[in-house]
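J.: I would like the atomic coordinates for the input below:
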Amino acid sequence: MAAFAPVAGKPPLSTAMRFALRELRGGLAGFRIFIACIALGVAAIAGVGSITRAITAGLEAEGGTILGGDLSFNRSMTAPTPEEAAFLAGLGRISTLAELRAMARSPTTQTLVEIKAIDDAYPLTGTMQLGAGGPLDAALAADAAGTFGAVVDPLLLARLDVEVGDTLEVGRTTVRIADSIAAEPDKVGSGIDFGPRLMLSREALDATGLIQPGSIIRYETRLKLPEPVTSDRVTAVADAVVAAFPEASWRVRSRDNASPGLQRNIDRFAQFLTLVGLTALVVGGVGVTNAVKSFLDRKRDSIAAFKALGAPGGFVVAVYLAQILVITLVGVVIGIAVGVLAPYFGGDALANVLNLPIVIGIYPVELVLAALYGILTALAFALWSLGRAHDVPVSALFRDRVAPETHRPRLIYIAATVASVATLAGLAILLAYDRYVAVVFVGAAAGAFLLLYGVALGIMALARRAPTVRSAELRLAIRNIHRPGGLTVSVVLSLGLGLALLVTLALIDGNLRRQLTGTIPEVAPSFFFLDIQSSEADAFEARVREVAPGVTIERVPMLRGRITALKGVPTDQITPPADARWALEGERGVTYSAALPEASTLAAGSWWPADYTGEPLVSFEDELAELLDLEIGDLVTVNVLGREITARIANTRSLEWESLAINFVMVFSPNTFAGAPHSVLATTTFADEPGEAAEIGLMKAVIESFPTVTVVRVKEVLDAVNGIVSDLALAIRAAASIALVSSVLVLAGALAAGHRQRIYDAVILKTFGATRARVLGAYAAEYLLLGLATAIFGVVAGGIAAFGVLEGLMNIDAVFDPVVAIGAAFVALVLTVGFGLAGTWRILGRKAAPVLRDM
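T.: Okay, the predicted model is just below:
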């Protein structure tokens, strides 16, 4: 009793720590799974956080280079006026660019290119590097024959099978390939490219004849302010420019927010990967529970000795909680070490693939957050089991070998468990980029655990009520499933969540691929033709029908406009939902029509008469109108060609976006744009599969007859999008594998936790004459039944989750893939039966005498 002499009625905490450290001298045997689960989850969160922060820091550090200056003012179809240019030039150095898509043609083939026409001041920041290392202005200058030079992406050389020194046809002129582009300083801020870069001078662009009334061209003026430059000064200058030209309808960006869309996408993807890491931790939490229960089972004699010598229950909990925390810190340190190294080994490669800047370093906030997640997970899943040891009498501890206790811990331990879980969930929600998604994740995780626990109890209830079978092996397997202290709950919890996640991601991936490569090609047009001059539209259609008789042609007028106000409220004062932000942040294609477009279905309101001449009316896309809280009769203001046009919503339409037919968010009444210059957008759709030669022949004929028309081949766009989806799917699968690996580790730990009980069972059965084959058969049947039940849950839960994501968030018709179900079932069976039999085989080799003597 002297060892536990009370101080103020209780043994001091230092005494508990001393005993905890003494016991830990024996090593970490039995805690390898525990440490691996914590380390894996912490490493995932720390690695994702560190890499994301490194890329974000790179974007912030290189903001001026990415943007091309301190401020950027851009809009479509309208170049800066002399007054606007003079005002900006009075604030600092300026450079004006023009960007558009067009066709480049070699003697043998043609391809879509992204043209950037620059002035003499480009680049204001950063360095433009050419393949041969020469100056940019010399490369773009015209030669003695008057042929302008161009520098191109090396991909264009390969795609057109040309070399430096060769010539290309662009629009109505010929350009000479003067050099290739080695490094373009503002490439990251350019957005998604559908073709390789072709850089020209502004004079060369004028010579191409591509700039026509209504051409889809974006003008960007960049401003480099005199030093010193501060964020406050940049903001003040931006406000002054907008105030000076309120009708300019510029999209203004600063070096502090050089690529907001890119940053949002990085944040979203980082959140997804962080949630996957949290899933790994939560799954690993089951392993923590199993490890703690197994640990306390091995320490039964020590706990009994503590209590027999007068140690209070709180002292016992303190001793083993201290050990659990020390072991948790081991796993956390390992995970943090991996997280620190992640940017050095993986971040640089990722940044190169995505063409992003990165500032590699150690980011304490992200590492501390990952460590906190790991510690909270360990506490949340360990406190309940530790709390049960508080009030268990010595006799029950010894009897627990054959009759496990199932009483609840004291209220204080329940409260501590709930507090740990609540803090873990609160952090996940509070620090999330999209809190709604985080709330859904937390709710889904909690629901999945409750459902899995219910499934485990249901399996046990069914096994308990199952009729008696003749096979002794199967009868023993069924009884093992429902007996107290069995593996059912541990196996279902450990494997079920990982399988559900695997099925969810596999179904989402499969449906996305089906949508891109299955449904769309059956109904999609073969080509989109942009920048058709309205005066050439009839001749264009005639030429297409001459080359491809029977082809279906759809054509509509095309303008570009930016929404500047909704219901009289300027858009810069509106905070739209995340799903609708895209509609207010940039310019949208707009059109007008006397009749309801073919790809649209009227959702609300009525269409205007064909000869309507009243106030401007607009038809709005139904889902977007709902997100923006727009109703019939509300006013929408759009800036088109520098003019503010306010129209009243006459109706809303449902669109079939997946058909890839011509669709517009806004369709105006024809009188709205009477006399406005515009181009024509057209699509062509073959009645039957045309084949490669027919499509190439049509594209070549159109480009030869109408060199300023831009041709977008749908098949190539789908291939590009499918490539992006494939890359994302690969990243998602790699991330999801972390959760699956956690499930496998936890499953191994769950089976190892039952190792001691299995030894007793096997020895007793062998003592009464059971052969090794029959015992092995009984265990195999048990593992098979558990794996099958878990697989069924994983398939059902994963299918429901995938359906919710596809139908609810992506608006994609979900189709269940039986191959995924079979694959998940196979994985579950292989893991449970494989791990189970691997451990059982060693158990069956144990001698009976030592085990019986120890009972």
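
J.: Could you use CA atoms for every contact and neighbour count after this?
T.: Will do.

J.: Tell me the spacing between residue 832 and residue 805.
T.: Separation of residue 832 from residue 805 (C-alpha to C-alpha, to the nearest Å) stands at 29 Å.

J.: more neighbours, the two?
T.: Relative neighbour count places residue 832 above the other of residue 832 and residue 805, with 26 against 17, counting by other C-alpha atoms under 10 Å.

J.: which secondary structure element contains that one?
T.: helix 818-843 (DSSP states H and E).

J.: And that helix, how far out from the chain middle?
T.: On the basis of C-alpha atoms, centre = their mean, to the nearest Å, helix 818-843 sits 30 Å off its chain's mean C-alpha point.

J.: Distance of residue 327 relative to residue 38?
T.: Residue 327 is 10 Å from residue 38, by C-alpha to C-alpha.

J.: Of those two, give the one with the bigger neighbour count.
T.: For residue 327 versus residue 38, neighbours defined as other C-alpha under 10 Å are more numerous around residue 38 (34 against 20).

J.: What count of nearby residues applies to residue 228?
T.: Neighbourhood size, residue 228 [other C-alpha under 10 Å]: 6.

J.: should've said residue 438
T.: 22.

J.: Can you tell me the closest non-neighbouring residue to it?
T.: residue 429 (5.1 Å; C-alpha to C-alpha, 6 or more residues apart in numbering).

J.: Proceed likewise with the subsequent sequence, for comparison:
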Amino acid sequence: MWARISLRLLRQELKRGELTVMALAIVLSVTAVLSLSVFSDRLQQGLMNRSSEFLAADRVLSSRREIPQQWLDKAQSMQLSVAWKVMFNSMAYAKQQLQLVDIKAVSKGYPLRGQLKIAQQPFAEGQATTKLPETGHAWVDSRLLQSLQLTIGDRIELGRSSFIISQVLSYEPDVGFSVFTDSPNVLIRRSDLAATGLIQPGSRVRYNLLLSGSEQNLADYYQWLKPKLNGDTYRWRSVEDGDSPLARSLRRAEQFMLLASLLGVILAATAVAVAAQRYCQRNYDVVAILKTLGAGTSTIRKIFIFHLLMLTLLSIAIGWLLGWAIQAAVIHYVAQQLGETLPNAGWQPYALAATTGFVSAVMFTLYPLLRLLTIPPLRVLRRNLSSSLTARWLQWLFCGGTIYFLLVIYSQQWWLSTALFAGGGVAVAILLLISRGFIRLSRQAGMQAGSAWRLAMAGLQRRASSNSVQMLSFATAIMLLLLVIALRNELLNDWQRQLPADAPNYFAVNVAADDVQNMQQRFAEQDVETTDFYPVVPGRLTHINDIVLVDEASKEGPEKQPQQEVREGVGRELSLTWRETLPPNNEVVDGAWWQPNANPQVSVETRIAERLKIALGDQLTFDIGGEVFSVPVTSIRDADWNSLQPNFYMIFNPQTLADFSTSYITSFYLPAARKNELYSLLKPYPEVSLIDLDAIVAQLREVVAQVSLAIIYVLVLVIIAGALVLVAQVQASMEERQKELVILRTLGAPGTLLRRSVSYEFLIMGAISGLIASIAMDLSLALLQTQVFGMDAIWHWRFWLIGPLAGAIVVALLGRLSCQQLLRKNTAELIRHWV
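T.: Next comes the predicted model:
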């Protein structure tokens, strides 16, 4: 019986449209979560696949010793593609000249991701190839041809073997990111390596096993391999490891898309909460009638739980369908832009969407449903009777806890969820304080209601509690909408500005001091703009405040020196520089930049200062070519490592390093159309090494472009969700407004006055909500900038004007349209419908 009643009630309310907002809210939450999850998952996989080119594989197992052949066999048995890459430094000999080179000996199948590009001229635009050098042949970096004055067809000696230079290496997917230590690369076959005799006991060689395949197979292989790995010997790497520009950009891209998805979840959950409260309020009379007919609380509970369960399952099914269709259309467009098919998503987004819809429907209807079940039967006769459950704090607990729970399970990052939730909490607190204060101020005006404005303010005072909830919902929707717009127009633009169209795409290193002025002049004549030329001196930081620094993995650590205090050091030589003025894209955060003719001083970058626990005033001891000296730290500074300009951990004042011999480094931008000019541009400087960052810059811009598309997509969904929240909140007050209109019409209030008062009331609520939303949005954005994205906090004052203005217009428009049909009814119709 209770099941039939529940289904009949569901059909009737669906026909009357009573459940439209409730169903749309659940559909929207499922659609938003599914489409955003699948979209983010597939786009992220696509970006990761493209980014894996920078490893030439999905994963790399590297070691200083030979990797057992059975490990490769196991990988192949797990349906993974494999290839070998052996790398080491050696001297190349040609035309009675020597040059230190990086030899890369590779096996068939290399690279597993990306493509090699080769050319017939140095620094020329290369053509993609799937081949490798033939036996006895070598492909070499343009810089080697430049430094040794070689051409295609010349021979180069590596150890006991001689190789014919048959191609110029224009692009290698795993070329790396270092601009200080890279030597020209020479690519040969691994089968030719033994004949060179270059690898001997004690040789510094890096063996790399390249692997590619599905994420599941890679994970399974790593689980099999992990117990066999020695942390000091083997290293398992992916493109997300390390602190390269690409790794940082991928992490930031993931944060942007994750944040965009979370905003959709919050707004969809808010829409469900508002709709659930109105749904239960409209069924107060139904429960009272059922109780007068003898139905017990248990039966009524079953009726409405089954009712909501059927509605939820139907809404989840529709949301699944819409979410899949939306993401399929967007992914099709993105795949065309990327030029490849994006990987399919797993089942997790569908489960997550269903969980979100189900949890939202249950938890946000729990408190209204509890109130519904406590409606007394006497309400049939006395319509003013309501629920005996008045613990409003339970509703805040259920709703707030559910939103936070959804954020955590969706992001798997409690700190990002906390940042968003804290912003919403600030909005709630400020809104409640201001709304209560405004209600007090409007009380006197309400007592003297004689105009549309005063009548509107009196209405705000009479509906203080419900208006506070409405304003909270309005503010939440407006805040999230402003936050998405700010993300699109502020945070994302700030990120994009770090990669302008003319960002440096080449580094020139090992520039002799005598060539700096001549090179500057030559570049200027060729209309090539360079950054500053920085002197570079290799040196090692050995002590901090007379405490010895050791490498973390050093065998001469504390166990070898029990009587000597030691601290962890950098573990390698640093590239040191000096400069009179603060470099571009650097900012002093502690201390002060030095004055001319000052004593020896050093400025330390914040990252290395935090890692080594260096503070202002510490004494640092350096060893440069056997000469040891100490210098105090006089400033700590932030450096923008995403600018693709030379940056340094340690910068000295000129007097400190003036007596050391140096080389120089600079970066410059050259359009792709002028790439063939590189050889002639640098021909007079054969000792200069050129680092090509074009591929890195292009990949970074691609990441930014795809994240920008994701944010635009989310903006559309948030606008739809925000409109639904606003409509749901306006409809939630329809019954009370109808009663008010009956009284005012009976007392002779003209229709013009009533229409204006309704418009003004929503105008005031929208303006206040917009102001609160602007404040909360800026606070949330500042928190995200500083704690999540690692940026400086910037206040966006124009949103403090946009928020109230947009809130007033949008809320007034939606409120007036929602009340339009009610305002058109005459007094008799209002009374008949009310009674």
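
J.: TM-score of the superposed pair?
T.: The TM-score (TM-score structural alignment, normalised by the length of the second structure) is 0.68; 734 aligned residues with a C-alpha RMSD of 6.2 Å.

J.: hang on, the earlier thing: which residues does the residue nearest to residue 438 of the first structure contact?
T.: 435, 438-439, 442 (C-alpha atoms under 8 Å, 6 or more residues apart in numbering).

J.: Aligned to residue 789 of the first structure, what sits in the second structure?
T.: In the second structure, the residue paired with residue 789 of the first structure according to TM-score structural alignment is residue 768.

J.: That match: which element?
T.: helix 751-787.

J.: helices and strands around that helix, which ones?
T.: Helices and strands touching helix 751-787 of the second structure, by 3 or more C-alpha pairs under 8 Å, 6 or more residues apart in numbering; DSSP states H and E, are helix 414-447, helix 452-462, helix 464-486, helix 798-824.

J.: Looking at the ones you listed, which one is packed in the most?
T.: Comparing those by mean neighbour count (mean count of other C-alpha atoms under 10 Å), helix 464-486 comes out on top with a mean of 24.

J.: mean shift between it and the first structure?
T.: Compared with the first structure after fitting, helix 464-486 of the second structure deviates on average by 3.2 Å (mean C-alpha distance after the TM-score superposition for the first structure).

J.: out of the helices and strands packed on helix 751-787 of the second structure, nearest to residue 625 of the second structure?
T.: Closest to residue 625 of the second structure of these is helix 414-447 (C-alpha to C-alpha; 46.0 Å).

J.: mean shift between that closest one and the first structure?
T.: In the superposition against the first structure, helix 414-447 of the second structure averages 3.6 Å from its aligned positions (mean C-alpha distance after the TM-score superposition for the first structure).

J.: Need the nearest residue in space to the residue in the second structure that residue 367 of the first structure lines up against, chain neighbours excluded.
T.: Using TM-score structural alignment, the equivalent of residue 367 of the first structure in the second structure is residue 350. The shortest distance from residue 350 of the second structure to any non-neighbouring residue, by C-alpha to C-alpha, 6+ apart, is to residue 34 (6.0 Å).

J.: The residue nearest to the spatial centre of the first structure: which element?
T.: Centroid check for the first structure by C-alpha atoms, centre = their mean gives residue 269 as the closest residue, at 3.6 Å. Secondary structure assigned from DSSP H and E places residue 269 of the first structure in helix 260-298.

J.: how big is the offset of that helix relative to the second structure?
T.: Per aligned residue, helix 260-298 of the first structure averages 4.7 Å (mean C-alpha distance after the TM-score superposition for the first structure).
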